[in-house]
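**Q** For reference, the sequence and a predicted model appear below.
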Amino acid sequence: MKKITFAIIAFFALLNVTAQIKEPVKWKTKVEKVSDNEFNLVINGTIEKDWHVYSQFTPDGGALPMYLTFQDQKGNYELIGKAKESPYKKHFNDVFGVDEYYFDNSVKVTQKVKVTNPKTTKIKLEFEYQACKEACINDKKNFVFDIPAIQVKEDVVATNTTLDTAKVVTDKVSAKTDEVKPVVSEEPAKVVETPKKEEKKGLWTIFFLAFLGGFAALLTPCVFPMIPMTVSFFTKQSKTKAEGKRNAIIYGISIILIYVVLGLAVTGIFGADALNALSTNVWFNVIFFVLLVVFATSFLGAFEIMLPNSWANKVDRQADRGGIVGILFMALALAIVSFSCTGPIVGTLLVESASKGGIAPIVGMLGFSSALALPFMLFAMFPGWMNSLPKSGGWLNTVKVSLGFLELALAFKFLSNADLVLQLHWFERETFLAIWIAIFGTWGIYLLGKITLPHDSPLSHISVGRLFMAILVLSFTFYMIPGLWGAPLKLISAFPPPETYSESPNGVGGSSVVSGEKLPDGAEIGPHKLVLFTDYDKGMAYAKEVKKPVLLDFTGHACVNCRKMENNVWSDERVLKILKDEVVLISLFADDKRPLPKNEQHISKSTGSEIETIGDKWTDLMITKYKTNTQPLYVLVDLDGNNLNAITPTTSYNPDVSLYENWLKQGISNFKK
């Protein structure tokens, strides 16, 4: 009876363990014939609820993108364009600080190929992807597409018409096209405009920021003095008050139309979806950086960006025609004459909204023009309000210069993006913060009147408002300084490079040693200055030397919940003390793409998959020994690799600090027995 009971328990335990192997995506493939020798290779994926799969176009620095690697391509077939995807969704990941493109429910990937060898009957594809929910899975599939027999035509046969002896005229195919990297496609997938709250919030954020930009433009020397001139024109030229108010409303609407048309033009020229793809391109980020530096230099007073005077003269003559057409040309004249002040702001808004893709440039121009037009309409409708306006003066140039400092700071965000994509490490976190500290510090000193620029008026004293602004800017400057020593700076977390992309992961002046001693052989500094190993054998050897239990951390560079555990759970003082003093930490990255030495590459006995990379090796260890393939995964083991937690041998993503702490303490207690 005991044997039967034990067998039943063991059976259900096995079922429970086996159930941990996650396969949240079911894949099916098919071949669609396009012409005699062209075919679409189609991969359809059905995704379980609440899981999502990342696109091959998701930007670097975030989740792991999809990879397609076609095999035996040379001399057999060639790829036509990039692999196309069904519409993906977009979401800003505040952990990685980038937009991520992903699919939920289903995904379709289509690669068009041209068969150049009629003997080709099969095409092999190695398909890698990442799926995430509370945990992440990096999976690799090997698909084989059966190609229908090609009808050999006379124009491609050199001798006779038999399939075996036909000599097909082919183009030379470069071996370099064998692998499709996750770069921006020439025809990128479309972003689904979903009614998600965060996407609506994103457009509302753009509108609000653009609206503020419009008010800022209003308070510049090129625009503000034009308010009384415009109001005077409408009050004097209109025969009745009602006509004056009507003309003022038409004038305001005309201003809005002009800038919205500009947003439409930008979207139309580049394409609503292509704008987002361009924003992740290295060269466009560099161009945006240069453009914003030019705008900032103009605002600081080095020169003025102006449209040709002939344009303003021609438009001004058209404005004399009167009527609705004349009013429309008056609005256009305002846009041209004030371009030296509004141009850099409009350019910056278009650059920033273009990086969001979709209709963001149109929404941005709607917000900007609404703020710009509103005062002209209101003061023309209610001329008595003019008495409450402050007089023009040197303060207008102060606003313009302040905008120049903001433009300059924003420019370096785009330079940082380019460096992150290329992983050059030329513009790391400390460098970025040092530049921002210098920019905002100089701005604060300028506001205190200690620095003057070309178009500034003589300053005998500063106003209370200017003093408060200086205090605010300098406070922000001082806030950023601890970031050089590793402070997280949560207020601006989306702007500087991540803490891991740093000259020194421990901060400026931080030590890479623990308690004054050198790091053990094979160890390195990880999150929160924890000493960790990334090699299983070296970590186990060190654990035996110091006689401490081992915490196996199966993680991933592109695993967002792994970062959340490190940021929110490992950072807790109770957990951090245990990780520092009572265990040896071994972090094994399941998405490490570095190749294994040839003599270590093999076929997995558990899954039958090819183990070619370091990540493959650790994934296979997870599946073979712990019957799971999800990250993060935490396992406490003794010096012989045996589990220390009998009831719950492993744990995964769980933001409850107390539960994680108790799990660690239970395993350590068992080790000490």
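**A** Structure received.

**Q** switch to C-alpha atoms for all contacts and neighbour counts from now on
**A** Noted.

**Q** So residue 521 belongs to a strand, correct?
**A** No. Per DSSP: H, G, I helix; E, B strand; the rest coil, residue 521 lies outside any strand segment and is coil.

**Q** another one to put next to it:
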Amino acid sequence: MKKALFFLLSFLAFANVNAQMVNPVKWSSKVEKISDTEFNLVMEGKIEDQWHVYSQFTPENGPLAAEFKFKDAKGNYELIGKVKESPYKKQYNDVFEVDEYYFEKKVTFTQKIKVLNPSLTTIKATIDYQVCKEVCINQDYAFTFSLPKIVMANPEEVVTNIDSIEADTTQTPKEKVKPAASTDVAQPKKEENRGLLTIFFLAFLGGFAALLTPCVFPMIPMTVSFFTKQSKNPGQGKRNAILYGISIIAIYLILGSLVTGIFGAEALNSLSTNVWFNVFFFILLVIFAVSFLGAFEIMLPNSWANKVDRQADRGGIIGILFMALALAIVSFSCTGPIVGTLLVESASKGGIAPIVGMLGFSSALALPFMLFAMFPSWMHSLPKSGGWLNTVKVSLGFLELALAFKFLSNADLVLQLHLLEREVFLAIWIAIFGTWALYLLGKITTPHDSPLTHISVGRLSLALLVLAFTVYMIPGLFGAPLKMISAFPPPQTYSESPTGFFGSSAEVSKGDLPDGAKIGEHGIITFTDYEKGLAHAKEVNKPIMLDFTGFACVNCRKMEINVWSDERVLSVLKNEVVLISLYVDDKRDLPKDQQYVSKETGKEVVTIGNKWTDFIITRYKTNTQPYYVLTDLKEQKLNEPISYTPNIDEYLAWLKDGVSKFK
């Protein structure tokens, strides 16, 4: 009796989510006239409480970004710029380790167009998007915009065409399944501020590192000597020193502002998550790294430095400003790669991050010049220039090289090429940091190194730290999670051996796997093709567990990490059921002869993800993920399906109930 009551309550708890199609967004559209040929196409969505729609600027490897398609544009109209959107909220997702950009309550997208064909009366467009709460839904929606046939007297007048979501019952998931962001509206702002502070701190460290390079450090005593000799009294010297430091900061702030202004705050984030820009950043950082390692120097034309130097001789405020500019130009061979890396990294955050990064970098660079010029007696405490400056420069080269492969990994993950899987990435990092340790220990030298007669305590300490980090990464080749650097290498599932070389999957080699199966999470034998999984279940006479999931579904990952890892649950999944994971966001095209139009939704099914989306809608009348179904060999439900269930005991009870009914 208690058992029956428990499952009745469980069913009621999930009925609202699982027993019906969910449409949390109601869309409407309108046309706003700008001129006789230019219009704004406005798409407005009203979002139900606690649900979130994700922005088109959401980073790769995170929640599914909104995507727009405008049909039959050629010869009829042209798009002016990108789709603009209402302000979004931002929050860090610790599962995917990226920032989420999302909307609550309401969202507005606006596309400006110019009409080329005077007889054009309608424009059709679609939006593919993701909406999440505890579960996620991948949906699309079709808009039809009616253009005015006459010139409007009032430019503010609009022609409205309301597209009610109830009028289109074919709205189906089409792409990825993702995390629902927190409903705490104060949290995104806090996370954004924290992100900017992190950028400032890292940039400050970068500025300090640039200060300790051969191009910059020797200029400190030269600059102090200049201010000491040129100033009529100590007060004037201090004022000039402060002005000099402010000038340095201003120059780099202008650089950060130019980057943000030229590309735009949102475009920076969009570019940084683009495959080809990730490849470009990889090549750029490799060039920077090779330069720091001593192969060549990246220098600005000497004529620039000469012209600026002549202006610096003028004295006064203008002279000091040009002195700061001269420092930036002369030291470019050392500071350029660091500045470039900081701009690339901060660009991935979008917004004003490049400006904040340049503020941190320039502050660290300018502060010592200011302080030593104000207090010349401190100069005696500075270490003498020497070979250690080149050691700093070479060390930065190793760091640049390691960071470069993060960008290449991003591109590989997006394209799913599996060229830079987790083991390969870690092997490269182990080689880079291991070589760095050997360099610090004096076993390897670079072209510009001075003869090393002994190793200082500081250099030895850094060598031991780098060597320890190298050793720490080695177990990652065999399945260790490496939580300290989890944001850098590809995820464990993106590897040659998802559970490690000596993990639980070792008992089943790839050659012994059933047809169509792979080794999935926690070493579970998993099918991604329904028919092959069904055939295997009949062969071994076990019930089937359908796992409707997505590559980027955060609550799917939470279930796998926190619930499936429980020994009791894992035992059932490994030994008592046949697991079939169907990814509704798989963008690979189906063969032409397998593409069709859904009888249930009337939509084209052209990708593998479309196929499994249509499958869950047609058979189970829902469109949410994660979604779990236990069936017998006749494909009949053994008990009521469930969705996101973080309570391990509840999930285990549901599993055991279905298995017992099968037996």
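**A** Nice, I can see it. Keep in mind that what you see is a predicted model, and the values were worked out from it rather than measured.

**Q** Show me what residue 285 of the second structure aligns to in the first structure.
**A** Matched by TM-score structural alignment, residue 285 of the second structure corresponds to residue 292 in the first structure.

**Q** My error: substitute residue 213 of the second structure in the last question.
**A** In the first structure, residue 213 of the second structure lines up with residue 220, judged by TM-score structural alignment.

**Q** Does that match touch residue 394 like I think?
**A** No. Using C-alpha atoms under 8 Å, residue 220 of the first structure and residue 394 do not qualify as a contacting pair, with a distance of 10.0 Å.

**Q** the more surrounded of these two?
**A** residue 220 (24 against 14; other C-alpha atoms under 10 Å).

**Q** ok, now which ones touch the more buried one?
**A** For residue 220 of the first structure, the contacting residues are 341, 396, 397, 399, 400, by C-alpha atoms under 8 Å, 6 or more residues apart in numbering.

**Q** sec struct for the first one, please.
**A** Under three-state DSSP, the three-state class of residue 341 of the first structure is helix.

**Q** Nearest spatial neighbour of it, chain-adjacent residues omitted?
**A** Leaving aside its sequence neighbours, residue 341 of the first structure sits nearest to residue 222 (C-alpha to C-alpha, 6 or more residues apart in numbering; 5.9 Å).

**Q** residues near that neighbour, how many?
**A** Residue 222 of the first structure has 19 nearby residues by other C-alpha under 10 Å.

**Q** Help me confirm that it is found in a helix?
**A** No. Membership of residue 222 of the first structure in a helix is not supported by three-state DSSP, which gives coil.

**Q** my read: it touches residue 343, true?
**A** No. The criterion here is C-alpha under 8 Å, and residue 222 of the first structure misses it with residue 343 at 10.8 Å.

**Q** Which position in the first structure pairs with residue 261 of the second structure?
**A** By TM-score structural alignment, residue 261 of the second structure lines up with residue 268.

**Q** how near is that match to residue 357 of the first structure?
**A** Applying C-alpha to C-alpha, to the nearest Å, the value for residue 268 of the first structure to residue 357 of the first structure is 12 Å.

**Q** Next: residue 367 of the first structure.
**A** Here the criterion is C-alpha to C-alpha. By it, residue 367 of the first structure lies 16 Å from residue 357 of the first structure.

**Q** Looking at these two now, which is surrounded by more residues?
**A** A count of neighbours by other C-alpha under 10 Å puts residue 367 above the other of residue 367 of the first structure and residue 357, at 25 against 21.

**Q** Assess the claim that that one and residue 205 are in contact.
**A** No. Counting by C-alpha under 8 Å, residue 367 of the first structure does not reach residue 205; the two are 10.1 Å apart.

**Q** Do you have the strands of the stretch 1-150 of the second structure handy? List them.
**A** Along the stretch 1-150 of the second structure, counting by DSSP state E, counting those that start in this stretch, strands occupy 25-33, 38-47, 52-54, 67-70, 77-85, 89-93, 98-103, 106-115, 122-132, 136-146.

**Q** relative orientation of the last one and strand 38-47 in degrees?
**A** Right, the one you point to is strand 136-146 of the second structure. 150 degrees (axes from the mean of the first three to the mean of the last three C-alpha atoms, to 10 degrees).
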